[in-house]
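>>> heads up, no residue letters with this:
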């Protein structure tokens, strides 16, 4: 049975299982324990802990359990087998501890902003005022409803998916995460629907999927599209290459977010809003890792 005592001190194994090294795990564990204590102290008909003995007895085991789930995304049967639980118990712990992990990342101030109305105020606190925006899709199982099949089918990826927009600070963390939309919704349509506003004097790097998105007071850096039946000039090609070298940073950010395989494999969970919650938590984990490693390098 997998437990923290078996991987403590084995940094390579712990990082492969959770995406965090030993130091990062212990730092996050402090906030996780606070969030857990708040959960168990909530008023309920029977005081927490008076029932049967919990298989995940320590906070470290609980944190390991949910990080392994996010990092590897095994089936609930396999997740339960790894930790000595049945499938039903594993399902209960997954949804319970997902909320605790999200709350812990909130205490660490690593969660992205979700409200478009507060976007400009959040970005104004970034000294460089240089930002990157991109959309990212995640695969889902084919819906049974015919209308949902059309809504969730992405012509770009040729599969059923959901999509989010991500805004990050240049050289920094993911600052904003949009709501989760059906796969057929275009990146720019999300921008228009959520009505993003940026601080005056901002510089925004975006790809051609955001063609026509130009918030007032913002300098846009975007590759030039190839004209119909005409080649791009050498000057335009060189400029596009320079923009791509700058814009690749947002691809690295999304790659860091998708270190959690729960975002990479077809999403199997059916609980309402869980598909959106896991994306927010994965962004928080990426921001947490980035912050810890920047502090270590400083």
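Yes, it's here. As the structure is a computational prediction, the values presented were derived from the model and not from experiment.

>>> from here on, just use CA atoms for contacts and neighbour counts.
Noted.

>>> where along the stretch 101-250 of the chain do the strands fall?
The residue ranges that make up the strands of the stretch 101-250 of the chain, judged by DSSP state E, counting those that start in this stretch, are 130-139, 153-154, 159-169, 174-177, 181-182, 202-205, 218-221.

>>> format these as CSV; extra columns: distance to residue 83 and mean neighbour count.
Below are the strands of the stretch 101-250 of the chain laid out as CSV (distance: least, Cα to Cα, whole Å; neighbours: other Cα atoms under 10 Å):
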stretch, distance to residue 83, mean neighbour count
strand 130-139, 27, 21
strand 153-154, 36, 22
strand 159-169, 30, 23
strand 174-177, 32, 24
strand 181-182, 34, 19
strand 202-205, 44, 21
strand 218-221, 49, 16
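
>>> presented hereafter is structure B, for comparison with structure A:
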């Protein structure tokens, strides 16, 4: 069975299909992840009480490059861990451990949104808020199926009447044209309505300027900050002018649908989520970081495609 890393090294043009990013982006990601890996290992070494001499003990079965490739294969293809272990010639337990270790590193080095990336510097954050206020940002949400909770009360909290299943809901806010992810809210209860998700998320975090405007679909009707389509009332028809306005609004709003589609290219973000629920936010935010890497939107990691 061919090792996925050997495959993309011998056929670089297949990297995007197998791991979700092109080969040059993969190499740049490996370089950044290895640096963070060395930092984490140095921190562990500093606090370790040694029993054997440094350099002794069992050698790691996987190189950092293989570990990162394993993590990306799972995120993109979502095989079971038995198959993932066979692909990389390790046990399913070690495959699971490797995935969890490297997805945490990806999460640390790949900001999931513009706001997260700018939040480390107050001046850059204020500049970003000012820049964003010049646009009408596009907002929409997407649901992902999850395992049904055992407890009945928990089942009711996660049950989505729209999807007729138990789901987790994510809200995306993107730039016009879908050029980048501005902000994302991950892992909310499936029964939460879109407009309530927007209000709670926006008002509690205060991430946008008061003058910020948004574009949304009919699920957001009722919020003054969001431009929404005209809705046909019972036993009435909307005018031709209103239909034309709806069409123009839809042509602008479609960008957020395209962004959600890019996220769902990674099967871990589109198929039923079967990992532990407390890992959901970490994994989906790592996927968003990979999307921004694909779009060359990361300030710390810019690749020419």
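The structure has been received and is ready for your questions. Everything numeric here is computed off the predicted structure, so don't read it as measured data.

>>> what TM-score do the two superposed chains give?
Comparing the chains after superposition, counting by TM-score structural alignment, normalised by the length of structure 1, produces a TM-score of 0.87; 287 aligned residues with a Cα RMSD of 2.7 Å.

>>> related to what we said a few turns ago, quick one: closest of the strands of the stretch 101-250 of structure 1 to residue 286 of structure 1.
Taking Cα to Cα as the criterion, residue 286 of structure 1 comes closest to strand 174-177 out of the strands of the stretch 101-250 of structure 1, the separation being 8.2 Å.

>>> all helices in the stretch 151-298 of structure 1, in order from the N-terminus.
With DSSP state H, counting those that start in this stretch applied, the stretch 151-298 of structure 1 shows helices at 187-194, 234-257, 274-297, listed in chain order.

>>> report the distance from the first one to the chain centre.
The one in question is helix 187-194 of structure 1. On the basis of Cα atoms, centre = their mean, to the nearest Å, the separation between the geometric centre of helix 187-194 of structure 1 and that of its chain is 19 Å.

>>> have a look at how far, on average, that helix is from structure 2.
Superposed on structure 2, helix 187-194 of structure 1 shows a mean distance of 1.6 Å to its aligned residues (mean Cα distance after the TM-score superposition for structure 1).

>>> residues in structure 2 aligned with that helix?
Using TM-score structural alignment, helix 187-194 of structure 1 lines up with residues 194-201 of structure 2.

>>> as TSV, the strands of the stretch 101-250 of structure 1 with distance to residue 13 of structure 1 would be great.
Putting the strands of the stretch 101-250 of structure 1 into TSV (distance: least, Cα to Cα, whole Å) gives the following:
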stretch	distance to residue 13 of structure 1
strand 130-139	27
strand 153-154	36
strand 159-169	30
strand 174-177	27
strand 181-182	35
strand 202-205	37
strand 218-221	41
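
>>> of all those, which lies closest to residue 43 of structure 1?
Smallest distance to residue 43 of structure 1 across these (Cα to Cα): 32.4 Å, for strand 174-177.

>>> which outside residues touch that closest one?
If you take Cα atoms under 8 Å, 6 or more residues apart in numbering as the criterion, strand 174-177 of structure 1 is touched by 112-114, 119, 122-123, 164-169, 253, 280, 283, 287.

>>> ok, stretch 201-219 of structure 1 next?
By Cα under 8 Å, 6+ apart, the surrounding residues in contact with stretch 201-219 of structure 1 are 129-134, 186-188, 191-192, 196-200, 220-225, 243, 246-247.

>>> I'd like to know which of those residues are buried.
The neighbour count (16 or more other Cα atoms under 10 Å) marks 129-134, 186-188, 191, 196-199, 221-223, 243, 247 as buried among the contacts of stretch 201-219 of structure 1.
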